[in-house]
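1. need a structure here:
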Amino acid sequence: MSSMQSYLVGGAVRDSLLGLPQSDRDWVVIGADPAAMLAAGFVAVGQDFPVFLHPKTHEEYALARTERKTAPGYRGFAFHAAPEVTLEQDLGRRDLTINAMAQAADGQIIDPYGGQRDLADKVLRHVSPAFAEDPVRILRLARFAARFADFSIAEETTALMREMVAAGEVDALVAERVWQEISRGLMEAKPSRMIEVLRDCGALARLCPALDRLFGVPQPPAHHPEIDTGLHVLMVLDHAAQDLAPLPVRYAALCHDLGKGLTAPELLPRHIGHEGQSAKLAKQLSERWRVPNDCKELADLVAREHTHVHQSQSFGAEARLRLLERCDAWRRPERFEQMLWACECDARGRLGFEDRPYPQRERLLADLSQLLALDLSAVSAQALAEGKSGPAIGRAVQQARLAALLALG
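-> As a prediction, this is how the structure comes out:
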């Protein structure tokens, strides 16, 4: 028992050195086995390898371990945890040098792989060639690039990731792990960096070919001074992040123009019909990644309707009512509000358009507010009193809604 030592490891050490607030604190234990941990009052929770909860703090303590690749993909690993495994060996199996540091009880930093140097130089670098054994690490690095947007990626790390993609490692990733990392990356400060990193190493073409295909696809410069469709999507995504938008809005931003890779005429890149193609591709991507329903539904709605929302300032009351009906706005008002948020990000995610007003959002929210305030039970009762039934009552409700929008002007 006297030889058992615990060290704070990973992200908590990194964030402390960066002066950032620590989130989850993870610990590694050297010189112990499961029996010793249980005897000390720890509670076992790990299924694949020995992880324990501290009896008082409930923080996670893992026995130091090594791992060995046994099959393709991220699941093909055998773990070895034993008292003789050293701290340096445990840190050596981690992904990036900035995540491969430990802190002793006296505050001393144990840094066998140069993590402090890479923090100072703002470099994301793999710890060892073992990085290539786990394709999830490509996604994790891309996510960290979105979080630490001013960090560069070591050339040898990019080269290694390209080799992994070429070897088919990314194709072995399961949907749940892809979405877990992508969704976390979308919620970082600069999610466009994640997409850029994945594209640069070739992983984006494997994970989301429809998105990868957008880069180099032109758009009319009058509406899109940035011209390149892929660049526009990244700008929309970053605008959503700047607005602190929730995950469904950011995912919808990612998917809203996927169809433009299939609709660009050679001479006039107006992308007629891209909305339907975008909705189809967004649905396919959502199924492929097993995206949660709130994200899936909003991406579909934004892909289908964003052009109509942009044009809605010129709509009369009838056209606005049809738009609200298609969006199921009065039954799903929160989703409708998120759709308008994503559309505003789309409008502002263009070169020179970042601060332009977007009155469409306020106008359509006012329309919805007016409709939600209607006493439709009174409308239905009046229709019944007039001897109407079924579809006739529905038409009376629709006429009441139209009259309310006409009153707004």
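2. from here on, contacts and neighbour counts on C-alpha atoms
-> OK.
3. now do the helices in the stretch 101-250 of the chain.
-> Counting by DSSP state H, counting those that start in this stretch, the stretch 101-250 of the chain has helices at residues 115-121, 136-147, 155-166, 175-186, 191-201, 203-207, 209-212, 229-242, 247-255.
4. strands along this protein, start to end?
-> Remark: strands assigned in the chain by DSSP state E are 5-9, 26-30, 43-44, 51-53, 60-63, 65-69, 77-81, 102-103, 109-110, 123-124, 152-153.
5. could you dump those strands to a markdown table with distance to residue 341 and mean neighbour count?
-> Listed next are the strands of the chain as a markdown table, based on distance: least, CA to CA, whole Å; neighbours: other CA atoms under 10 Å:
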| stretch | distance to residue 341 | mean neighbour count |
| --- | --- | --- |
| strand 5-9 | 39 | 20 |
| strand 26-30 | 37 | 22 |
| strand 43-44 | 45 | 18 |
| strand 51-53 | 41 | 22 |
| strand 60-63 | 39 | 24 |
| strand 65-69 | 45 | 17 |
| strand 77-81 | 43 | 15 |
| strand 102-103 | 42 | 23 |
| strand 109-110 | 45 | 19 |
| strand 123-124 | 33 | 24 |
| strand 152-153 | 31 | 16 |
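6. quick one more, to check against the first:
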Amino acid sequence: MKTFLVGGAVRDKLLNYPVKEKDWVVIGETPDSMIKKGFRPVGKDFPVFLHPQSGEEYALARTERKTAPGYKGFAVHASPDVSLEQDLMRRDLTINAIAMTPQGEIIDPYGGKNDIENRIFRHVSPAFAEDPVRILRVARFAARYSHLGFTLAMETRTLMQHMVAAGEVDHLVPERVWAELFKALNEKSPSAFFYTLKDCSALEKIFPEINDLFGVPQPEKYHPEIDTGVHVMLCLEQAAALSSSPEVRFAALMHDLGKALSPKEHWPHHYGHEKNGLPILERLCSRLRVPNAFKSLAMLVMRHHTHCHRAFELRASTLTDMLTALGAFKPSNNTLDYFLLACAADAKGRINHENNPYPQADYIKGAAKAAASVDTSAILKSDLQGAQIGEAIRRLRIKAVAEFMAVE
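-> Now for the predicted structure:
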């Protein structure tokens, strides 16, 4: 039984990157022979097995043939006569088409080791163009490795542009788009995901709401970067620096969608963009089937980020109502912390503002603490009913916030 370590494990070993999981390819075996050796079959579309001891995945060497548009339109051929080189050829990038023997010998028929050394993403063969998910995967690899200096080979960028023009990305299903976006949000440089898609014209097809922000100006006094699309990418990078939470990063990415709707005669100002963006965000989340935890935080950040930046100017009632909307008075709720991180990312996501402090966060936390500490027992024991109870508690909290503001 010939087995070879393949894919991401080999790539990351060569990059001195932590290896998260190991995938193996098996040459010269059949499903029956694998089962006889104690391997457990798990693959639906092609023969994949789990090792009886390690639990690692072992796949029979296979080739693929395009049969229909989209990423599911493939006929898979797995048999003992498929060679290692044939199996590696069907992979997306040369850096993912390297194999290693159990003894550590590198087998590299397509120059992946050289591309790792030169920090280049390059497609293995023209068959790359048959699977639109590969565009998203390349963008995600950019989010993971761009800080190491990786760039996209010109011929691969050109091929991706041709795929977009041919309508291949139109066949991407929402679940797969969200799955790749979610992974990209968890990487070191998530903005590289979107810049890579933009460079091959896929951004306007897959994430038109984000693409629409590029070229929309903002006041240079507050936004030296001027372009809203650039600002949002800077915000995303700041969110990645401030928090490992993908929800925070998603909220920072989405917060200014409403600026795409601002009438050109009002540029560079964006009156009411906080409210105008909510339907856009709603549609995007619906289309991509975004989990509710991501959507709800993004909605709150979009609606209230301007108030957060102006916290020191707010009336006690406005600040209290914002805290209520953020669930600041609910037990064990991290929404306020996430909200403040996303707003800080917005404030810092501007050229020459990256290292500015964001004192609004501690101020708002102080106000929340003051409001949460009020004694509501007398109200709860009183004769007040329904909405009257809520209003009485609100007044108590406003009073506490006002007293906090007076001291501050």
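7. just to revisit the earlier point, could I get the strands of the first structure as TSV with distance to residue 222 of the first structure?
-> Formatted as TSV, the strands of the first structure follow (distance: least, CA to CA, whole Å):
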stretch	distance to residue 222 of the first structure
strand 5-9	52
strand 26-30	52
strand 43-44	61
strand 51-53	57
strand 60-63	55
strand 65-69	53
strand 77-81	53
strand 102-103	53
strand 109-110	55
strand 123-124	38
strand 152-153	34
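8. what's the matching residue for residue 115 of the second structure over in the first structure?
-> With TM-score structural alignment as the criterion, residue 115 of the second structure lines up with residue 118 in the first structure.
9. that match: what's it in contact with?
-> By CA atoms under 8 Å, 6 or more residues apart in numbering, the residues touching residue 118 of the first structure are 97, 98, 124, 125.
10. counterpart of the second one in the second structure?
-> In this case it means residue 98 of the first structure. Matched across to the second structure, residue 98 of the first structure falls on residue 95, judged by TM-score structural alignment.
11. likewise for residue 392 of the first structure?
-> Checking TM-score structural alignment: residue 392 of the first structure goes with residue 388.
12. returning to what we had before: deepest-packed of the helices of the stretch 101-250 of the first structure, please.
-> helix 247-255 (a mean of 27; mean count of other CA atoms under 10 Å).
13. for that helix, what is the distance to the chain centroid?
-> Relative to its chain's centre, helix 247-255 of the first structure lies at 8 Å (CA atoms, centre = their mean, to the nearest Å).
14. ok, back up a step: redo the helices of the stretch 101-250 of the first structure as TSV? Include distance to residue 59 of the first structure.
-> Shown next, in TSV, are the helices of the stretch 101-250 of the first structure (distance: least, CA to CA, whole Å):
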stretch	distance to residue 59 of the first structure
helix 115-121	24
helix 136-147	22
helix 155-166	32
helix 175-186	22
helix 191-201	29
helix 203-207	34
helix 209-212	39
helix 229-242	30
helix 247-255	27
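15. identify the residues contacting residue 313 of the first structure.
-> Neighbour list for residue 313 of the first structure: 359, 360, 363 [criterion: CA under 8 Å, 6+ apart].
16. among those residues, name the buried ones.
-> residue 360 (16 or more other CA atoms under 10 Å).
17. identify, from the contacts of residue 313 of the first structure, the entry nearest to residue 132 of the first structure.
-> Distance ranking of the contacts of residue 313 of the first structure against residue 132 of the first structure, using CA to CA, places residue 360 first at 48.0 Å.
18. just to revisit the earlier point, of all the contacts of residue 313 of the first structure, which comes closest to residue 228 of the first structure?
-> Ranked by distance to residue 228 of the first structure (CA to CA), the contacts of residue 313 of the first structure are led by residue 360 at 24.7 Å.
19. ok, the contacts of residue 118 of the first structure in the second structure, which still hold?
-> Contacts from the contacts of residue 118 of the first structure that recur in the second structure, judged by both residues aligned by TM-score structural alignment, their matches' CA atoms under 8 Å, are 97, 98, 124, 125.
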